[in-house]
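# For reference, the sequence and a predicted model appear below.
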Amino acid sequence: RDLRLDDDVQAVVLRVNSPGGSAIASEVIKEELELLREEKPVIVSMGNVAASGGYWISMAANEIIAQPNTITGSIGVFGLFFNLEDFSENVGLSWDVVQTSPLANTQTISRPKTEEELALLERFVNQIYQRFTTEVSEWRNLSMEEVEAASQGRIWSGLAAERVGLVDRVGGLQMAIEVAAEAAELGDEWTLQEYPRTRPFAERFLEELFGTSSQVVLPEPLESFRQQMETQLSNLSTYNDPQGLYMRLPFEIEIE
C-alpha cells in the first residue's frame, strides 16, 4: 500500500521467498497487490521457495519470473487446530465453558473437535481450495482441467512450473528488475530502491529475552539454546490464522 501511494515509485518487483502461511493473510496481501497492479506494473521474482500462499500472492502480478530451481505451486489448503486437552490434564489445568449454541466453541483448544465441527471445518478448507484453483485458472488463463493437473498440493521446480503455465518465464532477480523497468517504460532514467525490511517476530522476541538479536553469537550453551528457540518460534509464529486455515507447504525445506 505504501508503494502504491508513493508517486515516486513507478514499478515494483516483489521478491517472494516463502512456503506460504495463513489463508487470510495471503488474501490480504494479494488484494493489496491487485490494487497496486491497477496503478503500476508489479513483477514477481520467485526465490528458493514460492509455494502455496506464496504462490497465491504471486498470481496478482503482471508477470511471474521463477528461478530454475524455485520450489513453487503447492496449490492446496489445510486446517490446523491445536488441542491441549492432554497437556492441561498433565499440569492440572481445567476448563469451564459457557456457550449459547452447539458451534459457539468450535475454535477452542481445550478439547478435540466433534464430528460436526470437523465436517464444518472441512467444508471451509474445501471452499478455500476451490477458490484457490478458480483464481489460478482466471489469473493464469488456464482451464480448470489444467489447473487440477498442476494443483492438489503438487510442487514444481521453476522450469517445470513454466511448462505447466504457473509462471511466465525462468530467470533471476535482475531479469525481474529489467522487465519491471521495461513495463513502466522508464528508459534509462531510473534508480533502484529496496523497501525496508521488517524484523521477524522471532528476532524481536529473542532480543527481548537475551538482550541481543540473532546476529550476535552468545556463549555456549546459550547459543545452541537460542538457535533452537529461534527455529521453533519462527515456525510457531506462522500458525496464527484466525480461522486455523493455511495455504502452506506442510513441511520445512532447508537449502544449503
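Thanks, I have it. Numbering: from 1, shown residues only.

# When you work out contacts or count neighbours from here on, use the C-alpha atoms and nothing else.
Fine.

# Next up, the contacts around Tyr129.
By CA atoms under 8 Å, 6 or more residues apart in numbering, the contact set of Tyr129 is 75-77.

# Which parts of the stretch 151-256 of the chain are strands?
155-156, 169-170, 245-248 (DSSP state E, counting those that start in this stretch).

# With mean neighbour count and distance to Val125 added, can I get those strands in TSV?
Converted to TSV, the strands of the stretch 151-256 of the chain look like this (neighbours: other CA atoms under 10 Å; distance: least, CA to CA, whole Å):
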stretch	mean neighbour count	distance to Val125
strand 155-156	22	19
strand 169-170	20	31
strand 245-248	27	7
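
# for the contacts of Tyr129, which one is nearest Trp156?
Ile75 (10.3 Å; CA to CA).

# how close does the closest one sit to Glu27?
Look at Ile75 and Glu27: by CA to CA, to the nearest Å, they are 14 Å apart.

# can you tell me the helix or strand for Val13?
Val13 is part of strand 12-18, with elements assigned from DSSP states H and E.

# hang on, the earlier thing: indicate which one of the strands of the stretch 151-256 of the chain is closest to Arg37.
The nearest among those, by CA to CA, is strand 169-170 at 18.9 Å.

# Spell out the residue ranges of the helices in the protein.
2-5, 23-39, 53-58, 85-91, 115-140, 144-150, 158-163, 173-183, 201-210, 222-237 (DSSP state H).

# another structure for you, compare them:
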Amino acid sequence: MKRVQADAILNRPLALSLGRAGILKREIEASGVLAFFDDNDGWFSGAPVWRSGNVAAIGIGGVLLAGKGSFYPYVTCYGDIRESFDEALADDTVQAIVLAINSPGGMVSELFDLADHIYASRSKKPIVAILADEAYSAGYALASSAQTITVPRTGGSGSIGVIMMHTDLTKALSDAGIAVTVFRYGEHKAELNSVEPLTDGARERAQADIDRIGEMFIDLVARNRGLAPDAIRDMKAETFLGEDGVKLGLADAVMSPDAALEDLRANLT
C-alpha cells in the first residue's frame, strides 16, 4: 500500500471543489495520510493513454497532484499528464488528442504551466476535452486549455476558484494538557502551523496569496474560453450541471463520452 502525505493537501493553495476538499481534510486530520490501494488491486496509475484508431485519449482522473509517478487510484499527477500528452503530440500516427477528464481538481503547483503547455499546442493537433463526468477547478483548468469541451448531461464543469485549509489544534492541545513552544528565526516562519492561532497578519497574507492565484485562474480560463473575466468572477466558483455550463460558455456541447469520441473521429480529415 502506498500513501499520499498530508502536506500535499493542507496549508497549500488548492484548485479543488469544496466537497472533495472537505472530505480530504477530514480524512487527513483523522489519519495524517491518505491511503490508497496500488495497481495490484486493478486500478490504473499515471495518466494512461488509450488509442482509438488515430485518436489518443489521455486518462485524467481523480485528485490532481504535482510531480509524477503516481500509483494511486483516484489520483493523477501533472508530470504524468504532460509526459503522456507530449508523447501523443510527437506521434505522427496520432491525429487528435483527447483529454478524458473526471476530476474534482487538485493542487495549484504545476497546474498553470501544464495548462499553458496544452493551450500552446492547439496549433499542432486538434485537442479536445471529453468529460467522463466532472471537470471542476484544476480539472476544469486543464479542460479549458483544449479547443473544445463536451460534458455529459449529468456531468459538471466550473468551480473556478482557489481554496486553502488551515487547522488550528491549539484548543485540542490545551484541553489535553499539551503545551507547544515554537522557536523561529524570521517573524513569518511557519506562521500557518497548526499549533499556534493564526495572527491577523498571517490570515491577511494567506488570503492575499489565494486572491492572487484566483485572479490567475480567472485570466487563464478567460483566455482559453474567450470569456470576459468579470463573467467568470460572477460565477463565484459555482459548479454547473451539463447544459448549464454550456450556456455559460464553460463547455461547447452536451454529449456522452462515447458520442463525443465518435463525433471527433467523424470530423477528422
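Cool, the structure landed. As the structure is a computational prediction, the values presented were derived from the model and not from experiment.

# Give me the TM-score for these two chains.
The TM-score (TM-score structural alignment, normalised by the length of structure 1) is 0.63; 184 aligned residues with a CA RMSD of 2.4 Å.

# still on that earlier bit, can you check which of the strands of the stretch 151-256 of structure 1 gets nearest to Leu36 of structure 1?
The closest approach between Leu36 of structure 1 and any of the strands of the stretch 151-256 of structure 1, judged by CA to CA, belongs to strand 169-170 at 21.6 Å.

# so where is the closest one in structure 2?
The alignment of strand 169-170 of structure 1 onto structure 2 (TM-score structural alignment) spans residues 253-254.

# The matching stretch against structure 1, how far on average?
Stretch 253-254 of structure 2, aligned to structure 1 and superposed, deviates on average by 1.2 Å (mean CA distance after the TM-score superposition for structure 1).

# returning to that earlier point: neighbour-wise, which of Ile75 and Glu27 of structure 1 wins?
Regarding Ile75 of structure 1 and Glu27, a neighbour count based on other CA atoms under 10 Å identifies Ile75 as having more, with 26 against 14.

# ok, now how distant is the more buried one from Leu121 of structure 1?
Taken as CA to CA, the span from Ile75 of structure 1 to Leu121 of structure 1 is 19 Å.

# Just tell me what Ser31 of structure 2 corresponds to in structure 1.
Match for Ser31 of structure 2 (TM-score structural alignment): no aligned residue.

# Also Ala206 of structure 2?
Per TM-score structural alignment, the equivalent position to Ala206 of structure 2 in structure 1 is Leu121.

# Look up the closest residue to that match, ignoring the ones flanking it.
Of all residues not flanking Leu121 of structure 1 in the chain, Gly79 sits nearest, at 7.5 Å (CA to CA, 6 or more residues apart in numbering).

# Which residue in structure 2 aligns with that neighbour?
So, by TM-score structural alignment, Gly79 of structure 1 is matched to Met164.

# do Ala50 of structure 1 as well
Checking TM-score structural alignment: Ala50 of structure 1 goes with Ala135.

# pretty sure its match contacts Ala100?
No. At 9.8 Å, Ala135 of structure 2 does not count as touching Ala100 under the criterion of CA atoms under 8 Å.

# Which of the two has more residues huddled nearby?
The residue with more neighbours, out of Ala135 of structure 2 and Ala100, is Ala135; 34 against 25, by other CA under 10 Å.

# neighbours around the closest residue to Phe82 of structure 1 other than its chain neighbours, how many?
The shortest distance from Phe82 of structure 1 to any non-neighbouring residue, by CA to CA, 6+ apart, is to Ile109 (5.4 Å). Ile109 of structure 1 has 13 neighbouring residues, counting by other CA under 10 Å.
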